[in-house]
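# predicted model and sequence follow; I will ask about them next.
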Amino acid sequence: MNREYATNFSTMLDRRDFILASMGTAAWLMMSGFPRSDQAASPLALPPLPYAENALEPVITARTIGFHYGKHHKGYVDNLNKLVAGTEYAEMPLREIIIGSAGQPENSAIFNNAAQIWNHTFYWNSMKPKGGGEPPTALKQRMEASFSSVDACKQELAAAATTQFGSGWAWLVLDGDTLKVVKTGNADLPLTNGMKPLLTIDVWEHAYYLDYQNRRADYVNTVLDNLINWDFAAKNLG
């Protein structure tokens, strides 16, 4: 990592993430609950789901997971491997590809596909069968300090997810010492703005349309009540 790259990289990450990044993307991904297959450099492999395709039913059906994971997520992996072949990104871990291509119009296709691989892997881990319920104590206390209550945090997440115009994502993030809810369009993600993602909700139409048609709010609220993985968010909180 040259000095100029390291300087730019460190401005986008907090101190803990920068230390972990200097150890290699694998360390951060392991601490964030990512499967090991998401850590390798090119050719990147499709990370396995953390549960069976039918494990989130009836909230999200196996049919939706089959298309979403098996077609869309896999498509981003296949596209990225083609795009980075023979380039400086070919041997970079996924997270470094994202950071290195962010804000570069000439590499927008690389960024979009790399970020979508990362976002989707994070999204699968942001849910679990029989999720929802009460967050772990440390996370709950931070949510109450930042939002006044767990319900208020959920309401902000729901509002961000339902008001995101077009395709995108709603995120619970750690920004400095404060928890915040942010939304991003298309493939954008909080990593490139120096925020630490804790969990996310996918609001691209392919995430919910087979099950909910145009009822995005029903999808979002049902995920928050029944699938959201507060343990994953607490683990990412550190």
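In hand now; what should we look at? Since this is a predicted model, take the numbers as computed values, not measurements.

# contacts and neighbour counts: CA atoms only from here.
Fine.

# can you show me the strands along the chain?
168-175, 178-185, 196-202 (DSSP state E).

# run a quick neighbour tally on residue 229.
Residues lying near residue 229 (other Cα atoms under 10 Å) number 25.

# pretty sure it contacts residue 123?
No. Assessed by Cα atoms under 8 Å, residue 229 is found out of contact with residue 123, at 9.8 Å.

# which residues do those two both contact?
Common neighbours of residue 229 and residue 123 are listed as residue 199 (criterion: Cα atoms under 8 Å, 6 or more residues apart in numbering).

# adding mean neighbour count, write the strands of the chain out as JSON lines.
Putting the strands of the chain into JSON lines (neighbours: other Cα atoms under 10 Å) gives the following:
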{"stretch": "strand 168-175", "mean neighbour count": "22"}
{"stretch": "strand 178-185", "mean neighbour count": "19"}
{"stretch": "strand 196-202", "mean neighbour count": "25"}
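
# export those strands as JSON lines, with columns for distance to residue 83.
Output for the strands of the chain, formatted as JSON lines (distance: least, Cα to Cα, whole Å):
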{"stretch": "strand 168-175", "distance to residue 83": "22"}
{"stretch": "strand 178-185", "distance to residue 83": "22"}
{"stretch": "strand 196-202", "distance to residue 83": "24"}
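
# so which elements touch the helix ranked longest in the chain?
For the chain, the helix with the greatest residue count under DSSP state H is helix 108-125. Judged by 3 or more Cα pairs under 8 Å, 6 or more residues apart in numbering; DSSP states H and E, the packing partners of helix 108-125 are helix 74-84, helix 94-101, strand 196-202.

# neighbouring contacts of the last one?
Put plainly, it is strand 196-202. Strand 196-202 is contacted from outside by 13, 119-120, 122-123, 126, 161, 168-175, 190-191, 220, 229, 232-234, 236-237, using Cα under 8 Å, 6+ apart.

# please compare the first structure with the one that follows:
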Amino acid sequence: MAFELPKLKYAYDALEPNIDARTMEIHHSKHHGGYTSKLNSAIVGTDLEGKTIENILSNLDMDNKAVRNNGGGFYNHSLFWEVMNPEGRGRLSGELKEAIEAAFGSFDAFKDEFSKAAATQFGSGWAWLCVHKGGKVEVCSTPNQDNPLMPDVSCGGTPILGLDVWEHAYYLNYQNRRPDYIEAFFNVINWNEVEKRFANAK
């Protein structure tokens, strides 16, 4: 079955003033929609058809640019929408909080590390919080639509929190002020969802 553009669980304007409605509409319907249709075109009639996106990316031929770029774009954005919410739902707690404090020393230190990864990613890309088997977490960044599931990227594990730092994710509202956008992202993180992903992945 072909991949489908996931529906958002909140309205396009629900994340304002942190992320504006026009950016959300264009980002979801046009950019994510484009990755979805191009991914389907890239895998139709191949042995990748019918596989999960996680299976496709984990066993990816990195020279297959169409699947690398559009499969990554599909997966990354699907996660991105899920780890945000308009209500500040949940606070970091439990085993994930313990894992973050063990890895970084404190939540503030983690926030600094994650923000640095996002701010210093040259050009387009993503910042990630990933979890390895056993529960160890790390922060990293990847270029373009690459992600930690793919072979031969700069970090591994399962991504449980991701921030899109392509200009299309923030330029209408923030222009070149990427650090302001990164700071605003922390106002809309759905920690309940991130903790659920941590529990499933570790």
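Yep, it's here. Since this is a predicted model, take the numbers as computed values, not measurements.

# related to what we said a few turns ago, nearest to residue 153 of structure 1, of the strands of structure 1?
When the strands of structure 1 are compared by Cα to Cα, strand 178-185 sits nearest residue 153 of structure 1, at 7.8 Å.

# and the closest one, which stretch of structure 2?
Using TM-score structural alignment, strand 178-185 of structure 1 corresponds to residues 136-143 of structure 2.

# any buried residues in stretch 34-52 of structure 2, and which?
34-40, 42-43, 48-49 (16 or more other Cα atoms under 10 Å).

# now do the end-to-end distance for that stretch.
End-to-end distance of stretch 34-52 of structure 2 (Cα to Cα, to the nearest Å): 19 Å.

# which bit of structure 1 covers it?
Residue span in structure 1 matched to stretch 34-52 of structure 2, by TM-score structural alignment: 75-93.

# around the residue mapped onto residue 14 of structure 2 from structure 1, count how many other residues there are.
Mapped onto structure 1 by TM-score structural alignment, residue 14 of structure 2 lines up with residue 55. If you count neighbours by other Cα under 10 Å, residue 55 of structure 1 ends up with 16.

# residue 55 of structure 1 contacts residue 130, correct?
No. With contacts counted by Cα under 8 Å, residue 55 of structure 1 stays clear of residue 130, the gap being 9.2 Å.

# the counterpart of residue 175 of structure 2 in structure 1: how many residues sit nearby?
Residue 175 of structure 2 maps onto residue 213 of structure 1 when the alignment is built from TM-score structural alignment. Using other Cα under 10 Å, residue 213 of structure 1 is surrounded by 12 other residues.

# could you find the closest non-adjacent residue to residue 140 of structure 1?
residue 150 (6.6 Å; Cα to Cα, 6 or more residues apart in numbering).

# what does that neighbour correspond to in structure 2?
By TM-score structural alignment, residue 150 of structure 1 lines up with residue 107.

# relative to residue 47 of structure 2, how far out is the spatially most central residue of structure 2?
Among the residues of structure 2, the one closest to the centroid is residue 162, at 3.0 Å (Cα atoms, centre = their mean). When Cα to Cα is applied, the distance between residue 162 of structure 2 and residue 47 of structure 2 equals 29 Å.

# what about the nearest residue to residue 89 of structure 1 once chain neighbours are set aside, distance to residue 224 of structure 1?
Leaving aside its chain neighbours, residue 89 of structure 1 sits nearest to residue 97 (6.0 Å; criterion: Cα to Cα, 6+ apart). From residue 97 of structure 1 across to residue 224 of structure 1, the span is 31 Å (Cα to Cα).

# correct me, but residue 192 of structure 2 touches residue 88?
No. Under the criterion of Cα under 8 Å, residue 192 of structure 2 is not in contact with residue 88, lying 9.5 Å apart.

# neighbour-wise, which of these two wins?
A direct count of neighbours by other Cα under 10 Å for residue 192 of structure 2 and residue 88 places residue 192 higher, at 18 against 15.

# just give me the match in structure 1 for the more buried one.
Per TM-score structural alignment, residue 192 of structure 2 is aligned with residue 231.

# ok, its match - contacts?
The contact partners of residue 231 of structure 1, by Cα under 8 Å, 6+ apart, come to 135-136.

# need the contact list for the closest residue to residue 114 of structure 2 other than its chain neighbours.
For residue 114 of structure 2, ignoring the flanking residues on the chain, the nearest one in space by Cα to Cα, 6+ apart is residue 139 at 6.0 Å. Taking Cα under 8 Å, 6+ apart, we find residue 139 of structure 2 in contact with 113-114, 117, 127-130.

# so which of the residues you listed persist in structure 1?
Mapping these onto structure 1 (both residues aligned by TM-score structural alignment, their matches' Cα atoms under 8 Å) leaves 113-114, 117, 127-130 still in contact.

# could I get these as TSV with distance to residue 95 of structure 2?
Shown next, in TSV, are these (distance: Cα to Cα, whole Å):
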residue	distance to residue 95 of structure 2
113	19
114	19
117	23
127	22
128	18
129	15
130	14
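
# ok, of these, which one's closest to residue 30 of structure 2?
Using Cα to Cα, those come closest to residue 30 of structure 2 at residue 127, 21.6 Å.

# name the nearest residue to the closest one, ignoring sequence neighbours.
Per Cα to Cα, 6+ apart, closest to residue 127 of structure 2 is residue 141, 4.2 Å.

# that neighbour is in contact with residue 123, isn't it?
No. Between residue 141 of structure 2 and residue 123 there is no contact under Cα under 8 Å: 11.5 Å.

# and the residue nearest to residue 89 of structure 1, how many neighbours?
21.

# and the gap between it and residue 120 of structure 1?
16 Å.

# this completes my enquiry, with thanks.
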